[in-house]
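1. Sharing a sequence plus its predicted fold:
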Amino acid sequence: MSDLSQIVKAYDVRGTVPDQWDERTAEALGAAFAQLLNGSDEPGDAVAIGYDMRGTSPGLAAAFAAGVRAEGRSVIEIGLASTDMLYFAAGSLNLPGAMFTASHNPARYNGIKMCRAGARPIGQDSGLAEIRDRAQALLDKDEPRPAGEPTRAVERRDMLPEYAAYLRELVDLSQIRPLKVVVDAGNGMAGHTVPSVLGDAVLSTLPLEIVPLYFELDGNFPNHEANPLDPANLVDLQRAVVKHGADIGLAFDGDADRCFVVDERGEPVSPSAITALVAARELGKYPGATVIHGLITSRAVPEIIREHGGEPVVARVGHSFIKAEMARTNAVFGGEHSAHYYFRDFWFADTGMLAAMHTLAALGEQSLPLSVLAGEYERYVASGEINSTVTDQAATMSDVRGAYPDAVADDLDGLTLRFPDGAWFNLRASNTEPLLRLNVEAPTRDRMISLRDEVLDRVRR
């Protein structure tokens, strides 16, 4: 019997298949999702469903669709898709949607990201807990669910050409200088979408030479994990950029909703710098607009937003918080340290591809190398995220707070302490593991290292 409390997380469903969940679980979740929609004012009577390259994804998606159809809703199956392509379908068709993916997790995992019509997010506080409880009730019944056989239609629709065309309308890359671009798809869904958006299908119109790495779709991830947040998974891209004399390298995660950037030297460009760069471009198009930034992005981000006439607003880490704040403020753009980038022009949803296109445009519209261009947006020294296994998270955080009585404290998301010299750190607990996550930033490298080591020593005692 599936215990859905183990796999229904704060923002999505995620767990190992088949031991934590299987196609029967997926069918119950599909029925529960449809029940939630049927009790609301969602437009239309269909659900868009997409899936990634994992071997279990097609079967789980089909079972979910059966549950949806049994509850009286039809299905638009978009097939293989990146997560942002599913958001495009939900936004452009104004329908709720479900994407089957475990993003960057290993092959034995799978998951579901669900949204309402217009790509509006569904999290624990906006319907996911209700879906969990409804599905658990269906699974707990001894007899089969009495909703009957699925009777509503399934329409198969290829959204990739429309998705690619829409992105190319938002960012025109046809007039930039020629660029050589190495793209590491990590055997994930970028191998499906990049050729249509940037590569083979449009080479006649875009001055881009794409050097592909691991474009073959393979949910077993034979080359490296599709998680560019881990520096070990960027090594192949970094080497390839230098080897090919490329102008830029792009790395996508498994479902291609996040994009990481490497400069011409093979050095990573921080997501904070990309957030500031894209914010400046969007503010050029929408003067005076609001821009959301995650709590853990560099303090250079709000500085640069203000310098370009925008209004920075900070939000908690996590896509449901960012999207909610964007909708509340009608923000034009949002970015966070995990390389999730959100756009008002994309239904407030996150898309790694659109962020990549903005970066290519910024690079190609001027003559400087990316290392110099990105340097304009890198003002401070950051540690990156450091995880520590901690049994009593609350006690440890209280101890750390007490060690710095003169710092200014902020409890928006975990514990943030700010110091008079501009240094700061954030310490927050993981939602799913016995971990504390530390991020440190300071005006100089020596100060960052000193503060980082002080805090880690206290956390790991």
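-> Done, it's in.
2. use CA for all of it now, contacts and neighbours both
-> Fine.
3. List the residues that contact the residue lying closest to T396 once chain neighbours are set aside.
-> Distance criterion C-alpha to C-alpha, 6 or more residues apart in numbering; nearest residue to T396, sequence neighbours excluded, is V459 at 6.2 Å. Applying C-alpha atoms under 8 Å, 6 or more residues apart in numbering to V459 gives the contacts 388, 390, 396-397, 400.
4. what does stretch 220-229 rub up against?
-> Contacts of stretch 220-229 from elsewhere in the structure, counted by C-alpha under 8 Å, 6+ apart, are 54, 103-107, 185-188, 214, 233-234, 251-254, 260, 338.
5. Kindly give a single ChimeraX line that selects the buried subset of the contacts of V459.
-> Of the contacts of V459, the buried ones go into a single ChimeraX selection, burial set by 16 or more other C-alpha atoms under 10 Å:
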select :390,396,397,400
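6. Can you name the secondary structure element that comes next after the helix or strand hosting R306?
-> Assigned by DSSP states H and E, R306 belongs to helix 300-307. Once helix 300-307 ends, the next helix or strand along the chain (criterion: DSSP H and E) is strand 311-315.
7. Next, the angle from the helix or strand that that following strand is followed by to strand 311-315.
-> Per DSSP H and E, the first helix or strand lying C-terminal to strand 311-315 is helix 319-329. Using axes from the mean of the first three to the mean of the last three C-alpha atoms, to 10 degrees, the direction of helix 319-329 lies 150 degrees away from that of strand 311-315.
8. list the buried ones in helix 319-329?
-> Buried residues in helix 319-329 (16+ other C-alpha under 10 Å): 319-323, 325-326.
9. Included below, for side-by-side comparison, is a second structure:
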Amino acid sequence: MESSGVAFGTSGARGLVSAMTDEVCSAYTHAFMSTMRRQGFDFKQVAIAIDLRPSSPRIADACANLLRKLGIDVIFCGAIPTPALALFSQQLQIPGLMVTGSHIPFDRNGLKFYRPNGEISKADEAMMLSCDVPLCPKQAPSAGLPVEDLSAKLGYMQRYKDLLGRQSLLGLRLALYQHSSVGRDLMLQLFTDLGAEVICLERSDTFVPIDTEAVSERDVKRGLQWARNYQVDAIVSTDGDGDRPLLSDEKGRWLRGDIVGLMTARALNIPHLAVPVSCNSAIETSGFFQTVLRTRIGSPYVISGMEALQQQGASQVAGFEANGGFLLGSYLADFPALKPLPTRDALLPVIVLLAQIRLQNKPLSTMVSDLPSRFTASDRVQDFPSNKSLALIAHWTSNPEQIIEIFKLNDQITKLDSTDGLRVSLTSERVLHLRPSGNAPEFRCYVEASSQKDAYQFLSHVMLQLADCI
């Protein structure tokens, strides 16, 4: 595990497909099982699911083969969204293992691990990495993955049919950007069952790495064109493993993930939130929430934040990330049938906001315009080693005056926040946030401004200067 190049990031262990050998995948799986047992969990089954990457079936087979060697039965849930596996694991009170690289390129993949009571923590990760597990001897070819069990898929769909009722999307006309999202067929069936008319677009047989925090210029243009061509109420998609939503308004303009989260939390009447430091400051300035706890970036930190709020007495708690993934930490007074699901989920915010179009009799663009005028944008420098990113962040944290010089900012710094990376607040009320990705060799840049045009212009300016300095 140490020498493979496969390592834990903000959510799960990831690495190059070439590094994720059967031996490495077996070692991670064995360490996960050992960690669960050291914590007192007694189980005879483990649920496994995959995304649509070409390497995922082989990796799942290696994990399943190891589990069978340990005397553990495998429930293979097929190609389903990560939150569907998490929900299934939670309902059966068994561990879950998801083979996915989420939004990162197809030459990489990963493993996400779920305890019987939710997503693993950073402490669990440390315990796994400290495990000494025996190497399995060379084995005969695997018998293959078990026959697919549809229970996880059907249970996940039923969760959202029960939330607002079978006709909650009646009359809506939606475009479904399918690409290689693992939930593309599930979403088509669900939206149709809920009464919507659905137009399917751009289904792909090759893997497409959709990043909901850095929507490509091609997809920005596509969204606008699709809205003009098809006259839809919204365009819906997700990232590869279905835990981060991609949602546009009726004009084809993609909504930022933290705005999706803000609107969802408001619609569900959730008073207490845990959100990463990178999220839009409109969350606080909107005045919709009693508590907003800022955390480091990554679902384990948001989950820890939700747990901290509950320990302080908060009874209705949720969280979301800038990528739009929504985490439900508790039961809700107004929606008692909706069970907590403390892991990133794309469908909850999508279903809630689509239903709001009908409930409020307003288009999504109007709902967004009712929010405080704070706008964000983000981008990334790819194939940039994390150690170099970390060195730059450390240098600029110690020498903040160089930020003004290097990025050619006609501004002054009012606040520095090193909760995760370096977040710089400026006198112009703009914000610049730089950090290494926790999942891939990428340097991420987030900006915030008082208009969307200013945010895009500021981001373009910063990325140009960043390219020159690195």
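-> Cool, the structure landed. The structure displayed is predicted, hence computed values, not measured ones.
10. rewinding a little: strands - which of the contacts of stretch 220-229 of the first structure land there?
-> Among these, the members found in strands (DSSP state E) are 251-252, 260.
11. A10 of the first structure: which of the residues you listed is nearest?
-> Minimum distance to A10 of the first structure across those is 22.8 Å, recorded for F252 (C-alpha to C-alpha).
12. which position in the second structure aligns with that closest one?
-> In the second structure, the residue paired with F252 of the first structure according to TM-score structural alignment is T238.
13. Over to V332 of the first structure?
-> Match for V332 of the first structure (TM-score structural alignment): V317.
14. tell me the contacts of that match?
-> 270-274, 306, 309-310, 328-330.
15. let's see it at 10 Å
-> 265, 270-274, 291, 305-307, 309-310, 327-332, 340, 342 (C-alpha atoms under 10 Å, 6 or more residues apart in numbering).
16. Mind checking which of these land in strands?
-> Judged by DSSP E, the subset of the contacts of V317 of the second structure located in strands is 272-274, 291, 327-328, 342.
17. and these, which two are the farthest apart?
-> Pairwise distances across those (C-alpha to C-alpha) peak at 18.0 Å, for the pair T291 and P342.
18. Just checking the distance from the helix holding R306 of the first structure to the centre of its chain.
-> 22 Å (C-alpha atoms, centre = their mean, to the nearest Å).
19. Which positions within it qualify as buried?
-> Using 16+ other C-alpha under 10 Å as the test for burial, helix 300-307 of the first structure gives 300-302, 304-306.
20. Stretch 389-400 of the second structure now?
-> Those would be 389, 392-393, 397, 400, for stretch 389-400 of the second structure by 16+ other C-alpha under 10 Å.
21. Generate JSON lines for these, with secondary structure as supplementary columns.
-> Output for those, formatted as JSON lines (DSSP: H, G, I helix; E, B strand; the rest coil):
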{"residue": "S389", "secondary structure": "helix"}
{"residue": "L392", "secondary structure": "helix"}
{"residue": "I393", "secondary structure": "helix"}
{"residue": "T397", "secondary structure": "helix"}
{"residue": "P400", "secondary structure": "coil"}
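22. To which residue of the second structure is L438 of the first structure aligned?
-> In the second structure, L438 of the first structure lands on C445 (TM-score structural alignment).
23. OK, contacts around that match?
-> Counted by C-alpha under 10 Å, 6+ apart, C445 of the second structure has contacts 214, 278, 377-381, 421-423, 432-437, 459, 462-463, 466.
24. Inside strands: which ones of the residues you listed?
-> Short answer: the contacts of C445 of the second structure in strands (DSSP E) are 377-381, 422-423, 432-436.
25. List only those of the residues you listed flagged as buried.
-> The buried subset of those (16+ other C-alpha under 10 Å) comprises 377-381, 422-423, 432-436.
26. Can you tell me which of these is nearest G165 of the second structure?
-> A377 (34.7 Å).
27. which residues touch whatever residue of the first structure lines up with that closest one?
-> When the first structure is aligned by TM-score structural alignment, A377 of the second structure is paired with S383. Going by C-alpha under 10 Å, 6+ apart, S383 of the first structure touches 425, 438-442, 445, 448-449, 451-452.
28. Now restrict those residues to buried residues only.
-> Applying 16+ other C-alpha under 10 Å to the contacts of S383 of the first structure flags 425, 438-442, 448-449, 451-452 as buried.
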